[in-house]
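Asks: predicted structure and sequence below. I'll ask about it afterward.
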Amino acid sequence: MCTADGQGLGSVAEALRMTRAGLDYLNGPGAADLDPAACGTVLRSLGEIEAKFTAAHASVLARFDAADAHDSDGYGNSAAWLMAMTDMTRPDARTKVRRMRLLRGQPAMAGA
């Protein structure tokens, strides 16, 4: 993966920082100048990003869950950890875990 200047990303932390910066821009005043006719193209791109985000989230959550990493913070399962550490509601946390397990069982879907 390369950045706009052709340099590769050096770490997961750097990739997350860049992702946050891009989303901050899209949620900020700069994106308010977007021509309404261009919204469709942006929405298609956001749909692609959302699919990739879902796959990445499920992949990391699968590793976290398989390692019982929630135990180190005193939580009995990954859904409980998500609720506490990411301020998710119980139904949302359970949905994330269920989706992760569905994708884990379907490698072709996770890679799509």
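Replies: Perfect, I can see it now. Residues are numbered from 1 along each chain as shown.
Asks: C-alpha only now, for contacts and for neighbours.
Replies: OK.
Asks: contacting residues around residue 94?
Replies: Residue 94 makes contact with residue 79 under the criterion CA atoms under 8 Å, 6 or more residues apart in numbering.
Asks: immediately after the helix or strand that it is a member of, which helix or strand?
Replies: Per DSSP states H and E: residue 94 is located in helix 90-104. Remark: after helix 90-104, the chain's next helix or strand is helix 107-111, criterion DSSP H and E.
Asks: what's that next one in contact with?
Replies: Residues from elsewhere that reach helix 107-111, judged by CA under 8 Å, 6+ apart: 55, 103, 104.
Asks: ok, now how distant is the first one from residue 49?
Replies: Residue 55 sits 10 Å away from residue 49, taking CA to CA, to the nearest Å as the criterion.
Asks: over to the last one?
Replies: Applying CA to CA, one obtains 20 Å for the distance of residue 104 from residue 49.
Asks: the more surrounded of the two?
Replies: residue 104 (16 against 12; other CA atoms under 10 Å).
Asks: and here's the other structure:
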Amino acid sequence: STLDGIHLNGHPTQRLPGNLNVSVEGVDGQALLLGLQPVVAVSSGSACTSAKIEPSHVLAAIGRDPDLAYASIRFGIGRFNTAEEIDRVAEHTQSTIQALRRATRRRG
């Protein structure tokens, strides 16, 4: 299944292999990062700003709106990752995003 509101950051085809950076509508970026980290090593923003808690200036420069730049997650896939691991991360990511969106709607 797919989720609405997921935006690929960067060029659609001219990309670094094994690197996926997406912005997620309707979630807090830090909450998403914390929700994913028990299962997968991810970082927020671009590689240039992953240690900062503010929106990435790189994502802003490519036209990403500040809320989406703040809610971006970067996944790195290595040569030793298996298809099963990638599927498990995808499932966990989807369920985490759905849970955060439900929590946001309840508070909103």
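Replies: Thanks, I have it. The structure displayed is predicted, hence computed values, not measured ones.
Asks: TM value for the aligned chains?
Replies: Scored against TM-score structural alignment, normalised by the length of structure 2, the superposed chains reach a TM-score of 0.33; 51 aligned residues with a CA RMSD of 3.4 Å.
Asks: which stretches of structure 1 form helices?
Replies: Assigned by DSSP state H, the helices in structure 1 fall at 12-26, 39-66, 78-86, 90-104, 107-111.
Asks: ok, now structure 2?
Replies: Along structure 2, counting by DSSP H, helices occupy 29-36, 57-61, 66-70, 83-107.
Asks: quick one: the first one to helix 83-107, angle?
Replies: Counting by axes from the mean of the first three to the mean of the last three CA atoms, to 10 degrees, helix 29-36 of structure 2 lies at 130 degrees to helix 83-107.
Asks: what are the buried residues along helix 29-36 of structure 2?
Replies: By 16 or more other CA atoms under 10 Å, the buried positions in helix 29-36 of structure 2 come out as 29, 30, 32, 33, 35, 36.
Asks: and the closest residue to residue 57 of structure 1 other than its chain neighbours, how far from residue 40 of structure 1?
Replies: Nearest non-adjacent residue to residue 57 of structure 1, counting by CA to CA, 6 or more residues apart in numbering: residue 100, 8.0 Å away. Distance, residue 100 of structure 1 to residue 40 of structure 1, using CA to CA: 29 Å.
Asks: kindly report the same for residue 108 of structure 1.
Replies: Residue 108 of structure 1 is 28 Å from residue 40 of structure 1, where distance means CA to CA.
Asks: check residue 97 of structure 1 too.
Replies: 31 Å.
Asks: between those two, which one's more packed in?
Replies: Ranked by neighbour count (other CA under 10 Å), residue 97 of structure 1 and residue 40 place residue 97 first, with 20 against 10.
Asks: looking at it, that one is touching residue 81, isn't it?
Replies: No. Counting by CA atoms under 8 Å, residue 97 of structure 1 does not reach residue 81; the two are 10.7 Å apart.
Asks: list the residues that contact residue 35 of structure 2.
Replies: By CA under 8 Å, 6+ apart, the contact set of residue 35 of structure 2 is residue 96.
Asks: same thing but 10 Å
Replies: 29, 92, 93, 95, 96, 97, 99, 100 (CA atoms under 10 Å, 6 or more residues apart in numbering).
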